[in-house]
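Asker: Sequence first, then the predicted structure:
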Amino acid sequence: MRKLLIGLFLVLAAPLLAAPSQVPHITSEAQFAELARTSPGGRYASFPQVMFVIDRAAKGGPMLHFVNSKQYEFHIDFVQRTYLSTQDTNALLDANYSKDNRRFIFGSVLHYAALGRYGIEFWEGDELNAEILTLTMALVQQNFPAPLAFKPNSQHQSVLAATIPGLVTIDQNAVYASRSELVLNPGKATGRLRIIPKLDDDVLLTPSDIVVLGEAPLRLSPVAGIVTNEFSTPLAHVNLLAKSWKVPNGYVRDAVSKFAPFDGQWVRMEAGETITIRLATIKEIAAAQRVQAKRKVRIAKSDLTFRALPALGDLRVGDAVRVGSKAANLGEVAIQRHPGKDDFEVPPGFAIPFAWYQDFLRINGLDRKIAALLLDPRMRSDGKYRREQLAVLRAAFNAGMLPAGLGAKLAERRAAAIGDGGVFVRSSTNSEDLPGFNGAGLYSSVPNVTDQAALEAAVKVVWGSVWNDGAFAAREAAGIDHRSVMAGVLVQQGMNAEASGVMITENPFDPSEWGTVFINAKRGLGIRVVEGRRVAEQLLYRSDPESIQVLTRSTDDAMLSFDAGGGVREVAIEPGRMVLTDARAKRLAKVGRRVAIMFGNRPQDIEWLMIGETIYIVQSRPYLRGN
């Protein structure tokens, strides 16, 4: 019996004996893989990681421990459980991440397979100095079989790296782009696969399509799932739309060729830690078709009796039934902001309620034109025809007459609420921010409107954007009654932003990570941020302990700025330069968390801009987590 128990113990212990808790050297790629773990979320998502600890107080000089990262989740776990230190967790954190005289150096070696390189990384909040970084690079390299480089994860680390002669570094953007996959919205879907190398206006998509796109599109009508060959940021409109539709989407390198054998067939797509596509079963196809047949989003009844032009400071969330959620939510932020206490401003503005849109339709006969279009069966079967008819309708909006007296009221309200200077004219409809229908990016905005005639024209453009092709297709797929859609308008002081972007008050890669804010930033006006065609500066704020992780720097070589004659112009800039310092990013993240509190601490998708050191909030909407 004793021999049996000993034998059983040896069998159970074999995996641990094969993979020790730590080693002083790594001699091969196979040994690295034996110790490494790959996490789908968190700081080092999708890259194999082996943690290391350097004990600077060891007898005989600094001692290196490569940690079995499958066995230990954190450096401190290893230090405490192997009795290298008996300090508690808080004391270890305080002593070994910010002190020059620290005993322990905590870092990781990561393998970026697509780059064919290994790199050393530290926690983004680690306030390294040159001595610690130089010692680490030398000691780890002496005990590692492949060349190592340093990948900075913060502003401080980037600045430090530049001061050390001969230090080889790895660019953050190159690492971000080296991923072979990136799941932006997890989930499962069944649909007909369509390979589309380049999406154009004549392609008519259906809610039953799973699309594999050669290029990340600026706009997309509702589909069942999305895979692209190109990266786009988590806050690009396409990804926000995917979340609102609750469909899986992500990036796969060479997706067009990889999934080409499935083109035209019904498939099952699953996006979790990775993205997989296989042929769907008959049962899965039938279930997907039943769900699609039942999908319908309802819009709350609107108040069409209200014709005042309220200032933002007079609006609350409940006024969404009169002016739309964008204007109402921003009014809530403006009202709840504590002057002198909150570290942000809300540019002044006013709203044009739904009643004026309804009047405009009636006096110009547009209500009859819309009714006729909605009865036309070709609007739902012929993509080119639908696009042409909607363009004709929008042209009729542009040529229409404003309701009597509205022009004078606009001039008077603009002078009282905003004053001189350009304004932004933005949509604020009742078909946005609905459960199951986000509506991001569907409607139009007009920037830097300078004179009265341009303002009146811009209001008609925004009203007409209710009938943008993408907006029509999205509502059609969601089962929204087009006749119930009402367009409000938000007129707001134009701010010629020096930096701008979007932030969400949680980690989109790992929503369970409490106290995080994800920030996208670019120089100039924020129009380019949500397009997602260029990589924005991406930062992740963590509150405990406080840190800013740099995911990417902006790749833009141009920014948008106000033109003196109205509208915007493009200005050349140096690509790759930092948009936000750590100090500004921390301020911005705290503003985001403050705004989230105003809405019951529910995650928010917030548009912001900066001029000098002043932060401005220009939109807050609920952030949809997707599946």
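Answerer: Perfect, I can see it now. Predicted model only: the values in this text are computed from it and were never measured.

Asker: can we go C-alpha only for contacts and neighbour counts from here?
Answerer: Noted.

Asker: list the buried ones in stretch 160-178?
Answerer: By neighbour count with 16 or more other C-alpha atoms under 10 Å, stretch 160-178 contains the buried residues Leu160, Ala161, Thr169, Ile170, Gln172, Asn173, Val175, Tyr176, Ala177, Ser178.

Asker: Ok, stretch 50-68 next?
Answerer: Across stretch 50-68, burial judged by 16+ other C-alpha under 10 Å covers 50-56, 62, 64-68.

Asker: Among these, which ones are in helices?
Answerer: Judged by DSSP state H, helices contain none of the buried residues of stretch 50-68.

Asker: mind giving me a markdown table with those residues and columns for distance to Val291?
Answerer: Converted to a markdown table, the buried residues of stretch 50-68 look like this (distance: C-alpha to C-alpha, whole Å):
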| residue | distance to Val291 |
| --- | --- |
| Val50 | 44 |
| Met51 | 46 |
| Phe52 | 49 |
| Val53 | 52 |
| Ile54 | 55 |
| Asp55 | 58 |
| Arg56 | 61 |
| Pro62 | 62 |
| Leu64 | 56 |
| His65 | 54 |
| Phe66 | 50 |
| Val67 | 48 |
| Asn68 | 46 |
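
Asker: Mind checking which of those residues are in strands?
Answerer: Within the buried residues of stretch 50-68, residues falling in strands by DSSP state E are Val50, Met51, Phe52, Val53, Ile54, Asp55, Leu64, His65, Phe66, Val67.

Asker: now the residues you listed in a markdown table, with distance to Ala149?
Answerer: Converted to a markdown table, these look like this (distance: C-alpha to C-alpha, whole Å):
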| residue | distance to Ala149 |
| --- | --- |
| Val50 | 15 |
| Met51 | 15 |
| Phe52 | 15 |
| Val53 | 17 |
| Ile54 | 17 |
| Asp55 | 21 |
| Leu64 | 17 |
| His65 | 19 |
| Phe66 | 17 |
| Val67 | 19 |
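
Asker: got another, please set it beside the one above:
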Amino acid sequence: MFRIVNESALVGERLTLSAFTQLSGTLGGYPFVKVVVDRETSLIHFMDSRENLFHVKYIAAEILHITPDELERTLDQFNYEVYHRPDRRFCLGILALHGGDRRFFSLETVEADTMTAEMLQYFYTFVREHVDPSLPILLKPANHLQETHVAGIPADELPRVLSHELFSSAPFVPLNPGTTEGRLRVFRTDDEYHAAQRPEWHDIIVMHRVPDDIPRLAGIVNSEHTTPLSHTNVLASGWGIPNAIQVGVLEEVVALDGEWVRYEVDANGTGIVLEPIERPASADAKPSWLATAITLDEPEAESGRILPLAELGWRDHVRYGTKAANLGELCEVAASGSNRWLGFYRIARPPRDNLLSYLARLLDTDEAGIDDAARALFAEHVRVPRGIALPFSLHQRFLQSSPRIQQTIGKLKFALEVDVPQVDAICVELQNLIRATRFPDDLLNLVDEAIIRHLSGVGTFVVRSSSNAEDLAGFSAAGIYESVNHVSDARGIFSSIKEVWASLVSTRSSKLRAQAGISLDDAFMGVVIQEQVRADFGGVLVTTNPMNRNDFRNVYLNVSPKVTDVVEGGDAPLQYLFNTVEGGGRTVSLGAAESDVDDKTKLRLQQLALAGRLLQSHFSPDYRFGQPVDIEWAADAEHFHLLQLRPYA
């Protein structure tokens, strides 16, 4: 039986390439058509997807003929019927067309779908019979559960492509959508970049992988795959500049090097746009972001004791810096819970009044037991390494102990105010003075006594920066201050403290703060001395989907044998999306790894993702609980150790 219901879908007929083109919308750079298979009537519906109508709304209106109000009243039950019921009537999916050397369709269900192996095979076979046979169709498992099901079916019976295989071969990934105008700068190697004239604020850089030490500029194009959570990409997000991966583009745009262009990254596009333009008049003006005021709370740098992290709270950022204060808050939440951590799940997501029932299912409890179950999650799985925090006042006392340091600080302030070329040389001079100046005995004794009192028995330390001039609205500062790992003795600790203090006046940090309107007089540096945990692996978690900010379900998680590989652009990490509403996850990229982690580790990562979502609520600056957080973590066989937390731009 073949028929067309109306203009909203092609029903019961084979989908030709021509019909696909007429019906398709665009998602993630790929044309797609939504598919509904009605098992009761043995009919297939290819929806007109140009306006991206939800599957359930189409089924309600065109097949079941129920009103929108009735659908809203019964939406949770309706979702169970179409996504989870073992003997469901409807199978729902997306058919996307992939180009390149080998064109093919991928068929994927929604990420929360719990189809069995038999149902996946039925769905694939039914769709295959109703699509133009000139192109292959590959099933794309939508989550780890489906990947497990598919693994038990021979590939010749059920051809498949995994999410990470598509991501690693995707020619275009829009990391930060937007449009700008600027001068294109193309660098084939890191050496070529560092030997060239320093990029200016109106430049758009094209490189295989743009390095972390970039100044503030107009746009970024990576010609190779990179993680969205590298320091470079986090800075680009915070600056609000267009940023994308366009594989192989470097050689294609060499001819435009030095030319003025219009650069566009469209989240639903199929590639970046680079169009030559005349040099705009705005290039001679100051950048608009110079007029954006960066707000700093008034610091307290005259007093403050060395304290264990567990005795700090968020209010202490004015004396110890944001990183130390957030670590103190983490200690408190891990030990005692929070009256804020359910905030994200209390927000209405129409037609639902809240998401608490979803959280209860993820915690394997009822709604009355959510808070206790959340406490148990943290008690069983989450730790914060012990440490101490050195206040701003210790840094100031050290600087004031040296007249030469004071004189050079004065020179740097003047050079930054008038923006002279000598800034670089003065910064280097000042950093070297800080490194070479002897620790005053009274300060040395204070630090030594605090370590003996609070960190005796620790074999290896991390010495971390904790400034007041970072993690601010409009000024992320990700990666611009130093932290030192693998410190094992007193000599190493004191030299590392000075290295952290010196990073406050590096050329890069000084210029970025000056561009943001933050005076050197207002910038202070605290230090965290923390136990370095032994870990099997580590990574970064952000409680959002960086490639789709409207996705409230998923968080993005990177995993690497070394945390620094994730944030410093080394070997590409494994990358995941984990759903913190319905549960489940999917592997986005294997990075440099040869294989995925095992199922037990995936379940542990799901727990980390959920803990991260609860922490997002606790650290939210407002009562919408929507501000994502960026968490660096390390894991051993039993626990996740949270190393630092900051807002994610």
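Answerer: Perfect, I can see it now. Note that the structure is predicted; figures quoted are calculated from it, not measured.

Asker: How close are the two chains, by TM-score?
Answerer: In this superposition the chains share a TM-score of 0.84, using TM-score structural alignment, normalised by the length of the first structure; 581 aligned residues with a C-alpha RMSD of 3.0 Å.

Asker: closest to Ala95 of the first structure among the ones in strands among the buried residues of stretch 50-68 of the first structure?
Answerer: Nearest to Ala95 of the first structure among these, counting by C-alpha to C-alpha, is Asp55 at 12.8 Å.

Asker: which residue in the second structure lines up with the closest one?
Answerer: Counting by TM-score structural alignment, Asp55 of the first structure corresponds to Asp38 in the second structure.

Asker: How much space separates its match from Tyr124 of the second structure?
Answerer: 13 Å (C-alpha to C-alpha, to the nearest Å).

Asker: how about the nearest residue to the aligned partner of Lys286 of the second structure in the first structure, chain neighbours excluded?
Answerer: Aligning on TM-score structural alignment places Lys286 of the second structure opposite Gln289 in the first structure. Computed as C-alpha to C-alpha, 6 or more residues apart in numbering, the closest residue to Gln289 of the first structure that is not its neighbour in sequence is Ser208, at 7.9 Å.

Asker: Map the one you found across to the second structure for me.
Answerer: Matched by TM-score structural alignment, Ser208 of the first structure corresponds to His202 in the second structure.

Asker: and what of Thr163 of the first structure?
Answerer: With TM-score structural alignment as the criterion, Thr163 of the first structure lines up with Gly152 in the second structure.

Asker: wait, what's in contact with that match?
Answerer: Under the criterion of C-alpha atoms under 8 Å, 6 or more residues apart in numbering, the contact list for Gly152 of the second structure is empty.

Asker: how close does it sit to Thr114 of the second structure?
Answerer: Distance, Gly152 of the second structure to Thr114 of the second structure, using C-alpha to C-alpha: 16 Å.

Asker: same question, Leu541 of the second structure
Answerer: The value you get for Leu541 of the second structure to Thr114 of the second structure, if C-alpha to C-alpha is used, is 25 Å.

Asker: just Thr26 of the second structure next, same as before
Answerer: Using C-alpha to C-alpha, Thr26 of the second structure is found at 25 Å from Thr114 of the second structure.

Asker: can you give me the offset of stretch 261-272 of the first structure from its chain's centre?
Answerer: How far stretch 261-272 of the first structure lies from its chain's middle: 25 Å, per C-alpha atoms, centre = their mean, to the nearest Å.

Asker: how long is that stretch end to end?
Answerer: 22 Å.

Asker: Just to check, the residue nearest to Gln289 of the first structure is in contact with Val223?
Answerer: Yes - if you go by C-alpha atoms under 8 Å, Ser208 of the first structure and Val223 touch, sitting 6.0 Å apart.

Asker: Comparing the two, which residue is more hemmed in?
Answerer: For Ser208 of the first structure versus Val223, the count of surrounding residues by other C-alpha atoms under 10 Å is larger for Val223: 24 against 21.

Asker: Can you tell me the residue that sits opposite Ser506 of the second structure in the first structure?
Answerer: Mapped onto the first structure by TM-score structural alignment, Ser506 of the second structure lines up with Asn468.

Asker: got a list of what that match touches?
Answerer: Residues near Asn468 of the first structure by C-alpha under 8 Å, 6+ apart: Leu390, Ala391, Arg394, Leu442, Tyr443.

Asker: what's the answer for Asp359 of the first structure, then?
Answerer: Pro403.

Asker: Without its sequence neighbours, what residue ends up closest to the match of Asp55 of the first structure?
Answerer: Using C-alpha to C-alpha, 6+ apart, the closest residue to Asp38 of the second structure is Phe90 (4.9 Å).

Asker: now do Ala57 of the first structure
Answerer: In this structure, Ala57 of the first structure finds its nearest non-sequential neighbour in Arg103, 6.0 Å apart by C-alpha to C-alpha, 6+ apart.

Asker: Can you get me a residue count around that neighbour?
Answerer: Arg103 of the first structure, neighbours per other C-alpha under 10 Å, totals 18.

Asker: which SS class is Val238 of the first structure?
Answerer: When classified by DSSP: H, G, I helix; E, B strand; the rest coil, Val238 of the first structure comes out as helix.

Asker: Look up how far Arg577 of the first structure lies from it.
Answerer: Here Val238 of the first structure is placed at a distance of 26 Å from Arg577 of the first structure (C-alpha to C-alpha).
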